[in-house]
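>>> sharing a model that was predicted from the sequence below.
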Amino acid sequence: MQILRSSFADSIAAMRLDRAQARIAETYDVKVGTETVALAIAVSRVLAEDVTAPISLPAADNSAIDGFALRFDDLRVDGPSILPLHGRTPAGPSPDAALPPGCAGRIFTGAVLPSGADTVVMQEDCAVIDGKLHIPQGIFRGANRRLAGEDLSHGKLALPAGRRLMPPDLALLAALGFDSIAVRKRLRVAIFSTGNEIATPPHPLRRGQVYDANRALLCGLLQRLQIDVVDGGILPDEAEATKAALRTAAGNADLVITSGGVSAGEEDHVRAAIESIGRLEFWRVAIKPGHPVTLGVMDGTPLLGLPGNPVAAMVTFWAIGRPLLDRLAGATSVPSLRLSVQCGFHHLKKSGLREYVRVQIKPDGIAYVYPKKGTGILTSLTEGDALLELTEELTSIRAGDFAPCIPLLSLYG
């Protein structure tokens, strides 16, 4: 029996992943305005403007420990020192009480150093005898002193525009005195699955059907990025219905994402719908899994078509979708963490193809291929540890070789 092939598919060379990412950067720009939100709800929002420090952190020299403040120049260099005690400086608001020369003063963690003091001796390292402080030899100038502005100086850049705010960023902003911050408005993204073979839980499955996992996957990924999700449901394998649904969604969203329906089969209608209404940026990227990923524009709204298999949908969402979402949201794309690991397996691949191999990393630090290799194997994402990244130039990897891997947790935003 002759296998029919798509002459159109054969005529289009797959685009390199780095070129597809560059095309996104060249073509798309921010689609949302700005708003001010309370710091308490700003996690994962995109900073709209550079933030410069309105104060220094810390604001003044202060003590890092409970101990005694003194002038370093009052210490002997040839043996222990004895200094009379003068004053007490607790943490918190207090008037500046200058430390007289030749004296030491009691001080507590976080307290501002009294004028004249430049060094703090830990209370465990000295002794108070008859109202005098006995200090051992060997203390260095500036010991246990936190310098004003050593964390961040007044007027310096604290956080750049485009940063997706993480909990430590919120802590820094709070320490600088902010209780609200200007961020980009949330993107609105419509998602669809496609295909007569999938059903929405908990409806009973008919023969030949499977439950739709991809909308749950995409919804979770988008929500972690503080994106408003419009669930469009499942599109049937019908060309006109697909076209109508995508066009309606494009008029009400900043981005439309589909899964399935982007290959060259007779029942794959997403790419054809894009071409009939808008324009195709690219179709087929030299990436495995996820080769048929599609990007286009419909009525001015970008439409990203992901493959139907969940693993391919996950990989292409991260490799193609995330850079696109960052551009639309005004966020600065941050490369995913890559760690070098030793491989415990042999693997062959095609030249010119960027391949991501799901691996488990054993306690000995060696990476092994997840035993079930299909791109529909969801447990490879729930039980796997990382994606081993094999670049276009490689054609093989052998046990003992080192390669970069991307922890799966870093793919989720």
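Received, thanks. Residues are numbered from 1 along each chain as shown.

>>> only C-alpha atoms from now on, for both contacts and neighbour counts.
Noted.

>>> so where do the helices sit in the chain?
7-11, 17-27, 167-175, 214-224, 239-250, 270-277, 310-316, 322-329, 379-382 (DSSP state H).

>>> structure B:
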Amino acid sequence: MIEKQASCEDDGEPLLLPVAEARQRLLTSLQPVCEAVELPLSEALYRVLAADIVSPVDVPPQANSAMDGYALQRTSIPASGERSLQVVGTAWAGQPFTGQVGEGQAVRIFTGGIMPVGCDTVVIQEHVRCRTAPTDGPGLIDIDSEVIAGKNVRQAGEDVACGQMVLPRGRQLHAADIGVLASLGIARVNVVRPLKVAFFSTGDELCALDEHVPGTPLAPGKLFDSNRYTMAALLRGLHVEVMDLGIVRDNESDTRDALLRASADADVVISSGGVSAGDADFVTRVFHEVGQVSFWKLAMRPGRPLAFGKVGQAAFFGLPGNPVAVMVTFLEFVQPALKHLAGMHDLDTPLLPARCLSTLRKSPGRVEYQRGIMRLDEQGELVVESTGKQGAGRLSSMSAANCLIVIASEMDGVQLGDRVQVQPFHGLLPG
């Protein structure tokens, strides 16, 4: 009988590292980048804050009207019935009324106008009877007892108070954050410098798109290099500086040169292919020779052969060669690692419960990430179904999917109607 070695086809393998332990080991071993740069706010989108942002002002700076109407003091509101008030002026947004308003008086006010001295209430124009046209200047209005004291007024500091911590260190700035900072008068921010990430594909069978003559067939045994384009797109979505080292051929010398050259310049080095135990898997061989290996084989599918450790001062990820395994291992390990290195705290995409509309095959012993299409059914319940065959080389299934179905290690398959957990690509895929 042939003595068989452990492989990715085995349901269980005692030496495989559990996914949760690998994630913990990964994040513990990486120290976030400390260097910061100062940027104009207009260039800070998607950058990570290097320090807390504390508001230097109140927003809004003064109490102002939330509606078009009339500003008055609450003592002018009748206890019952109606009351006539004298209109003594107008407060425009940017042009405040400078006088003082007493009981029995009102000021015509527009949205954003500063509340006049003595006023604490705005009654909207639709709830007022005008004795004269509002544009005719001073006149009389009638209000009734249904006016609510203090309504339709934005208080000073209601949105943001002076001295309040607005955005924490480690926050990746999005469009709303940029707007908040602009509203505080903050024109420049300190952000973590962008990570430098080098990447390459390995394999004598690979053909780069820029080396291929359109319309001509590939030589027998050749494949277009999709992994490098996938990795480049994923990295650009994370807003890092990318260093594309191209295709590294299957020999020890070229692999060693690529690893050492990349690790000398980059914070992180990523390869695809060559991390199994075959004779042509030179990445594994060279990494064990020149690097510090933290783990190599994980209890997951796809993605069992995933190498992680250090080469010099750079973190190194040796991803599998299968296209789907490249994407899954990138999303589950490389992406949170890059966020952690950039100082971000929000690393994970939440798992959502869904009812499965497909029967999924799986054996216990590994976490499986299957491609799925999730949607809300007619009752508003989140449901998910498989994209079909789940081979690690079926990259088109990732394009068809909008989520990963995450099946826990201890589960023995999924039956129709079972509850599963899904990771939506919205929020998981960078962008």
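Nice, thanks for sending it over. Model, not experiment: these values are computed from the prediction.

>>> superposing both, give me the TM-score.
The TM-score (TM-score structural alignment, normalised by the length of the first structure) is 0.93; 412 aligned residues with a CA RMSD of 2.2 Å.

>>> what is the burial count for the equivalent of residue 234 of the second structure over in the first structure?
The alignment partner of residue 234 of the second structure in the first structure, by TM-score structural alignment, is residue 221. For residue 221 of the first structure, the number of neighbouring residues by other CA atoms under 10 Å comes to 19.

>>> residue 410 of the second structure now?
Going by other CA under 10 Å, the residues that sit close to residue 410 of the second structure add up to 12.

>>> tell me how far the closest residue to it other than its chain neighbours lies from residue 413 of the second structure.
Residue nearest to residue 410 of the second structure in three dimensions, not counting chain neighbours: residue 364, with 4.9 Å by CA to CA, 6 or more residues apart in numbering. Here residue 364 of the second structure is placed at a distance of 8 Å from residue 413 of the second structure (CA to CA, to the nearest Å).

>>> and the residue nearest to residue 410 of the second structure, what pairs with it in the first structure?
Checking TM-score structural alignment: residue 364 of the second structure goes with residue 351.

>>> which residues sit in contact with its match?
Residue 351 of the first structure makes contact with 392, 393, 394, 395, according to CA atoms under 8 Å, 6 or more residues apart in numbering.

>>> from residue 307 of the first structure, how far out is it?
In this view, residue 351 of the first structure and residue 307 of the first structure are 22 Å apart by CA to CA.

>>> distance of residue 155 of the first structure relative to residue 353 of the first structure?
47 Å.

>>> quick check: the aligned residue for residue 67 of the second structure in the first structure?
So, by TM-score structural alignment, residue 67 of the second structure is matched to residue 65.

>>> returning to what we had before: burial of the closest residue to the match of residue 234 of the second structure other than its chain neighbours, as a residue count?
Nearest non-adjacent residue to residue 221 of the first structure, counting by CA to CA, 6+ apart: residue 412, 6.0 Å away. Neighbour count of residue 412 of the first structure, defined by other CA under 10 Å: 15.

>>> and residue 173 of the first structure, by the same measure?
Around residue 173 of the first structure there are 20 residues (other CA under 10 Å).

>>> tally of neighbours for the aligned residue in the second structure for residue 308 of the first structure?
Aligning on TM-score structural alignment places residue 308 of the first structure opposite residue 321 in the second structure. Neighbour count of residue 321 of the second structure, defined by other CA under 10 Å: 23.

>>> tell me the contacts of residue 321 of the second structure?
Residue 321 of the second structure sits next to 227, 272, 273, 274, 275 when contact means CA under 8 Å, 6+ apart.

>>> ok, so of these, who is nearest residue 16 of the second structure?
Residue 16 of the second structure lies nearest to residue 275 out of the contacts of residue 321 of the second structure, by CA to CA, at 14.5 Å.

>>> so who does that closest one touch?
Here residue 275 of the second structure is in contact with 281, 282, 283, 284, 305, 306, 307, 318, 319, 320, 321 (criterion: CA under 8 Å, 6+ apart).

>>> same question, residue 287 of the second structure
Contacts of residue 287 of the second structure (CA under 8 Å, 6+ apart): 293, 311.

>>> trace it over to the first structure, please.
Match for residue 287 of the second structure (TM-score structural alignment): residue 274.

>>> count of neighbours near residue 183 of the first structure?
Residue 183 of the first structure: 25 neighbours (other CA under 10 Å).
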